[in-house]
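need a 3D model of the following:
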Amino acid sequence: MTPVPLQRRLSLTDSIVIGLGSMVGAGIFAALAPAAAAAGSGLLIALAIAAVVAYCNATSSASLARRYPQSGGTYVYGRERLGEFWGYLAGWGFVVGKTASCAAMALTIGAYAWPEQQHLIAAIAVLGVTAINYLGVQKSALATRVIVAVVLTVLVAAVVACAAGPHAGGSLTSAIDAGGVLQAAGLLFFAFAGYARIATLGEEVVEPERTIPRAITIALGISLVVYALVAVAVLSALGPDRLATATDPLRAAVTAAGAAWLAPIVSVGAVVAATGSLLALVLGVSRTTLAMARDGHLPRALDVVHPKYGVPHRAELAVGVVVAVLAATLDLRSAIGFSSFAVLVYYLIANASAATLHADEGRPARAIPVLGAVGCVVLAFSLPAWSVLIGLGVFALGATVWALRARVSPPQG
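Have a look, this model is predicted:
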């Protein structure tokens, strides 16, 4: 049976906005504190390292997306360039890691909106986002556009307030630990990895060979500028020591800068940002789930596109239900480390796939996939030990499932 194709409705602007909604999201409000705890005054160095690795990964992904403009992202690239197993492993890592990220984003919404009912609000947020995605990807893009505009406005206000207020003292010159800087870079990479969502929507993008590479590059560039400005502003207002212990770093920064009136607005921005991240994450995970279901790596019942809304509605509902249950029952803030590990492995496979492209296939400069792959390995194994151990265990489980399933019924493409 021939799979029902998704409809190409997303423009360049829509694609950029979806990428921005994934990157300029809850991470900017939450990731700076744990990164500062690891890197100290080396936070900006860690940000630069994460940016370089993200650029290499984005360039490799863009080259592959131009060659394979269909849903699934690195799941498709790994399968086509390296073989079925590597594509499957990338898809496994993306779905599992990003499902944990979805739950963490939902819990962030609950923590800021109503801390006493964090899990209830998180579950409701997941169900709401799932409903939006169910009604069609264009509505998702429209909602994300509004969210990005609100979040960028709040971030600009916070940066201006920090720049105009008093600055922290000489603590910015504290000693820098190389291992801590690498760990911080790995944690910050979690917030940068949203450009994967653009590639996973390849089957719904207009002129994907041209649109996807441009959208990835533009969205990543804008996000890097925003992250750098916010990091400098928050560091100047709090210093690395106070930033490391802050549970709400941007709110604490504007308060320290003498703009306490802005603190509630920052909290609203954090809720909106987390909602935007959750919206884009569920969108991307459901598309990879669809691609894996088409190939028999996940239940084929998930390989259905809604005849009216043109979306993989069963995959979206399945992802939504799983994330809602996790958000309602578990505290997944610590899942950032595990999610970072899974995503770095995902991009390791993307870089390895890009390295096999030939010149006539749009291969990037040789150094880019090599540097990206090395960066992914270094950052992944610089993460906290528990994140590495859990990540290795999850990938080992995925490989075991593959081996057992291949014995019973080899997957068919």
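
going forward, measure contacts between C-alpha atoms and count neighbours the same way
OK.

what comes up buried for the lengthiest helix in the chain?
Longest helix of the chain, by residue count under DSSP state H: helix 208-245. Neighbour-count burial for helix 208-245, counted by 16 or more other Cα atoms under 10 Å, picks out 208-209, 211-220, 223-224, 226-227, 230-244.

what packs against that helix?
helix 12-23, helix 32-39, helix 43-67, helix 137-164, helix 196-200, helix 249-256 (3 or more Cα pairs under 8 Å, 6 or more residues apart in numbering; DSSP states H and E).

next, the angle helix 249-256 makes with it.
Angle, helix 208-245 to helix 249-256, by axes from the mean of the first three to the mean of the last three Cα atoms, to 10 degrees: 50 degrees.

how far away from the center of its chain is helix 208-245?
Counting by Cα atoms, centre = their mean, to the nearest Å, helix 208-245 is centred 13 Å from the centre of its parent chain.

next, the angle from it to helix 32-39.
Using the same axes, to 10 degrees, helix 208-245 lies at 70 degrees relative to helix 32-39.

quick one, helix 208-245 and helix 137-164 angle?
Using the same axes, to 10 degrees, helix 208-245 lies at 40 degrees relative to helix 137-164.

so Val311: helix, strand or coil?
Classification of Val311 by DSSP: H, G, I helix; E, B strand; the rest coil places it in coil.

what is the neighbour count of it?
The number of residues packed near Val311 is 25, by other Cα atoms under 10 Å.

my read: it touches Val305, true?
Yes - at 5.2 Å, Val311 and Val305 qualify as touching, with contact defined as Cα atoms under 8 Å.

need the overlap of contacts for those two.
Listed as contacting both Val311 and Val305 by Cα atoms under 8 Å, 6 or more residues apart in numbering are Leu6.

spatially nearest residue to Leu224 (excluding sequence neighbours)?
Ala51 (6.9 Å; Cα to Cα, 6 or more residues apart in numbering).

that neighbour: how many residues sit nearby?
Counted with other Cα under 10 Å, Ala51 comes out at 22.

next one: it from Ala164, what distance?
27 Å (Cα to Cα, to the nearest Å).

second chain to compare with the first, below:
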Amino acid sequence: MAADQLARRLGSMDATVLGLGSMIGAGVFVAFAPAARSAGSGLLIGLALAAVVAYCNANSSARLAARYPSSGGTYVYGRERLGEFWGYLAGWGFVTGKTASCAAMALTVAAYAAPWLDRLWQTVLAVAVVLALTAVNYRGVQRSAKATRLIVTITLTVLAAAVVAIAFTGDPHPGRLSPFPGASAGGVLEAAGLLFFAFAGYARIATLGEEVRDPARTIPRAISLALGITLAVYALVAVFLLFQLGPLLLGELPDPLAYAVSRTSLPWLAPVVRAGAALAALGALLALVLGVSRTVLAMSRDAHLPTALAAVHPRFGVPHRAEVAVGVTVAILVSVADLRAVIGFSSFAVLVYYAIANASALTLRTGGSRLVCVLGLTGCVVLAFSLPLSSVLAGCAVLAFGALVYFGRKLVRGR
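Below is the predicted model:
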């Protein structure tokens, strides 16, 4: 095996669990509140729209991953199908957007695990969490998969307990869904864009293409399974949160699920839900760092990032320098990241990433429907520009900076 090649050690279950770890932790405890603030009880419509776009993206990603089973995801697909610049832009959007998401997840872990600490000490705790997970990833992808499997199991158990508590001992009432405050078309689209943040975790599966056994079968199966389970969990939790709290209160709470449980006849479950939220965010962070480092590896191989980051550890078989670089960058970002703002920025960057994935899949002549690709591409563009203006401006600025770096390097090299 070459010095910059990764070993194929992950099976279907491992890949599915890594995708679940990214999506469940990133969405169910974080994204519902800002989405409800945008759409009111139209949150459920936004969730459905986000799921449709996510399905189209997953379909395109699975087809492309089966064709190009190497690390990097849409960075590789865009480069191979559309040209070097589009692959670079996808990779740049993914790395910047998901690095910011890593910082948000680290802060979420600290906020839920130690709500009594002030911001400074929560930041210190978040940095410690990032460094610890970087060390776990450094030891090998199989260790990361085992840790994520445990985290996902505990998280799903906690979510099931919370839903049961609300359903049987809370005060769920369908009337809280009417009227539909804020449920304008624009608000629903904005909510769908924010909720897309919660579905974007299946990208981790595609970015691990070089470490999956039999990728042509494993990746499509893992993406479909992870997305289906996640959608079912999200829909169930969203319905009971709206029935218990109503859209207005849901939109104002930083920890809506824990608060909803605290208002049932089983308030002692609320600390358990908080612990589950912290653990879920931990799982999302673990998988995020894993996926971002693989895209960094792929871009470094092509000299779009420092080539020293393309090294693979001879013993552990992981891109250790890329993982350390991502971990250090995230540790720095946690001191300035804002959880709510970063959801919008990350959603914009990742929607651009998937727009390029759908455009790439459109060039494939076999294996899928062109209509799905067109629907995915259109949905990504519409949702991206339906996000809050600050998120759109920040995303455009970061992508424009990346483009300037790309063309500036081309100019310097005389190409």
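
TM between them?
The TM-score (TM-score structural alignment, normalised by the length of structure 1) is 0.97; 408 aligned residues with a Cα RMSD of 1.3 Å.

now do the contacts for the counterpart of Pro256 of structure 2 in structure 1.
Aligned by TM-score structural alignment, Pro256 of structure 2 pairs with Pro249 of structure 1. Residues in contact with Pro249 of structure 1 (Cα under 8 Å, 6+ apart) are 29-30, 32-33, 234, 243.

can you do 6 Å?
Not one residue lies near Pro249 of structure 1 by Cα atoms under 6 Å, 6 or more residues apart in numbering.

what's the burial count for Phe401 of structure 2?
12.

what of Ala185 of structure 1?
Neighbour count for Ala185 of structure 1, taken as other Cα under 10 Å: 30.

disregarding residues adjacent in the polypeptide, which is nearest to it?
Per Cα to Cα, 6+ apart, closest to Ala185 of structure 1 is Ala46, 4.4 Å.

how about the contacts made by that neighbour?
Ala46 of structure 1 neighbours (Cα under 6 Å, 6+ apart): 181, 184-185.

how about Asn358 of structure 2?
Listed by Cα under 6 Å, 6+ apart, the contact set of Asn358 of structure 2 reads 60, 373, 377.

in structure 1, what residue corresponds to the second one?
With TM-score structural alignment defining the correspondence, Cys373 of structure 2 maps onto Pro369 in structure 1.

any idea how far Ala54 of structure 1 is from that match?
Pro369 of structure 1 is 11 Å from Ala54 of structure 1, by Cα to Cα.

higher neighbour count, the two?
Neighbour count, other Cα under 10 Å: between Pro369 of structure 1 and Ala54, Pro369 has more, with 29 against 25.

flag every buried residue along the helix or strand hosting that one.
Taking DSSP states H and E as the definition, one finds Pro369 of structure 1 inside helix 367-380. Across helix 367-380 of structure 1, burial judged by 16+ other Cα under 10 Å covers 368-370, 372-373, 375-376, 378-380.

cool, and stretch 94-114 of structure 2?
94-114.

residue ranges of the helices in the stretch 251-400 of structure 1, please?
263-294, 313-329, 335-354, 367-380, 385-408 (DSSP state H, counting those that start in this stretch).

so the longest one matches what in structure 2?
With the alignment judged by TM-score structural alignment, the segment of structure 2 matched to helix 263-294 of structure 1 spans residues 270-301.

please name the nearest non-neighbouring residue to the equivalent of Ala125 of structure 1 over in structure 2.
Taking TM-score structural alignment, the alignment pairs Ala125 of structure 1 with Val129 from structure 2. By the measure of Cα to Cα, 6+ apart, the closest residue to Val129 of structure 2 outside its immediate chain neighbours is Ala106, 6.7 Å from it.

for Ile229 of structure 2, same thing?
For Ile229 of structure 2, the closest residue by Cα to Cα, 6+ apart turns out to be Leu20, at 7.9 Å.

okay, the one you found and Gly193 of structure 2: tell me how far apart.
20 Å.

stretch 283-298 of structure 2 against structure 1, how far on average?
Taken over the aligned residues, the distance from stretch 283-298 of structure 2 to structure 1 averages 0.2 Å (mean Cα distance after the TM-score superposition for structure 1).

what comes into contact with that stretch?
Stretch 283-298 of structure 2 is contacted from outside by 21-22, 25-26, 71-72, 95, 102, 105, 148, 151, 204, 207, 310, 322-323, using Cα under 6 Å, 6+ apart.

can you rerun that using 7 Å?
18, 21-23, 25-26, 71-72, 91, 95, 98, 102, 105-106, 133, 137, 148, 151, 204, 207-208, 309-310, 319, 322-323, 326 (Cα atoms under 7 Å, 6 or more residues apart in numbering).

quick one on the thing from earlier: tabulate the buried residues of helix 367-380 of structure 1 in a markdown table, adding columns for distance to Trp261 of structure 1.
Below are the buried residues of helix 367-380 of structure 1 laid out as a markdown table (distance: Cα to Cα, whole Å):
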| residue | distance to Trp261 of structure 1 |
| --- | --- |
| Ile368 | 45 |
| Pro369 | 46 |
| Val370 | 48 |
| Gly372 | 42 |
| Ala373 | 45 |
| Gly375 | 41 |
| Cys376 | 41 |
| Val378 | 42 |
| Leu379 | 38 |
| Ala380 | 39 |
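
returning to what we had before: closest to Phe341 of structure 1 out of the helices and strands packed on helix 208-245 of structure 1?
helix 43-67 (13.3 Å; Cα to Cα).

who touches the helix or strand just after that closest one?
Downstream of helix 43-67 of structure 1, the first helix or strand assigned by DSSP H and E is helix 74-81. Under the criterion Cα under 7 Å, 6+ apart, residues 64, 85-88, 90-91, 346, 349-350, 353, 356 lie in contact with helix 74-81 of structure 1.

out of these, which one sits closest to Ser171 of structure 1?
Among those, Tyr346 lies closest to Ser171 of structure 1 (Cα to Cα), at 36.8 Å.

burial of the counterpart of the closest one in structure 2, as a residue count?
Superposed on structure 2 with TM-score structural alignment, Tyr346 of structure 1 falls opposite Tyr353. Using other Cα under 10 Å, Tyr353 of structure 2 has 28 neighbouring residues.
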